[in-house]
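J.: sequence unknown, structure follows:
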């Protein structure tokens, strides 16, 4: 099993962020909602955490949540824009008019 399929993600609606735990602490992606769109606004990682593949897998899990909830995803953060460019399978989640 790969990291993406075994990752536990919590949707902390109070803090408006998706969260998962790593050995170094909490990794989270902050979001806001508007209509049927989720705006991904910030990635928070522990200071000593540098695993880009883990972040990519975390974002893939968040995309799957968006698909399940029938949400469009608006990438505000440049790192998330790069994720969409590297993973074109998720471009269908972008709202009309958003081109990367």
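T.: Arrived safely, thanks for sending. As the structure is a prediction and not an experimental result, all values here were calculated from the model. Residues are numbered from 1 along each chain as shown.
J.: going forward, measure contacts between C-alpha atoms and count neighbours the same way
T.: Noted.
J.: And the helices in this structure?
T.: 3-6, 52-68, 78-86 (DSSP state H).
J.: Tabulate the ones you listed in TSV, adding columns for distance to residue 33 and mean neighbour count.
T.: Formatted as TSV, the helices of the chain follow (distance: least, Cα to Cα, whole Å; neighbours: other Cα atoms under 10 Å):
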stretch	distance to residue 33	mean neighbour count
helix 3-6	24	12
helix 52-68	12	16
helix 78-86	16	15
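J.: Next up, a structure to set beside the first:
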């Protein structure tokens, strides 16, 4: 999966057969706030979304950034994948 960081639009982007999928973010003080997931209406592949989130989190690990999930679908991902909870900044509990 190829994920592009469109820093001008502040979103991670990838393209599927159904269209463009984006995860909007805000970068503040070495933290990435994941604020929204945008998908085409007909897109229903939850496993693809999980893989997209994993790719973004793996990139954050490489850059030594913390993640603040503010979008419910991303919070749900952290609950299902406790191995990524180390990316949460101190004081953030899910």
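T.: The structure has been received and is ready for your questions. Note that this is a predicted model, so its numbers are computed, not measured.
J.: After superposing, what score do the chains get?
T.: For these two chains in superposition, a TM-score of 0.98 is obtained (TM-score structural alignment, normalised by the length of the second structure); 94 aligned residues with a Cα RMSD of 0.5 Å.
J.: Distance to residue 45 of the first structure added to the helices of the first structure, as TSV?
T.: Formatted as TSV, those follow (distance: least, Cα to Cα, whole Å):
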stretch	distance to residue 45 of the first structure
helix 3-6	17
helix 52-68	9
helix 78-86	13
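J.: quick one: which of these is nearest residue 42 of the first structure?
T.: For the helices of the first structure, proximity to residue 42 of the first structure was assessed by Cα to Cα; helix 78-86 is nearest, at 8.9 Å.
J.: Where in the second structure does the closest one fall?
T.: Matched against the second structure by TM-score structural alignment, helix 78-86 of the first structure falls on residues 72-80.
J.: Show me the contact partners of that stretch.
T.: For stretch 72-80 of the second structure, contacts defined as Cα atoms under 8 Å, 6 or more residues apart in numbering pick out 34, 37, 50, 53, 69, 84, 85, 94.
J.: again, only using 6 Å
T.: For stretch 72-80 of the second structure, the surrounding residues in contact (Cα atoms under 6 Å, 6 or more residues apart in numbering) are residue 69.
J.: likewise stretch 60-71 of the first structure?
T.: By Cα under 6 Å, 6+ apart, stretch 60-71 of the first structure touches 36, 37.
J.: Nothing else from me, thank you.
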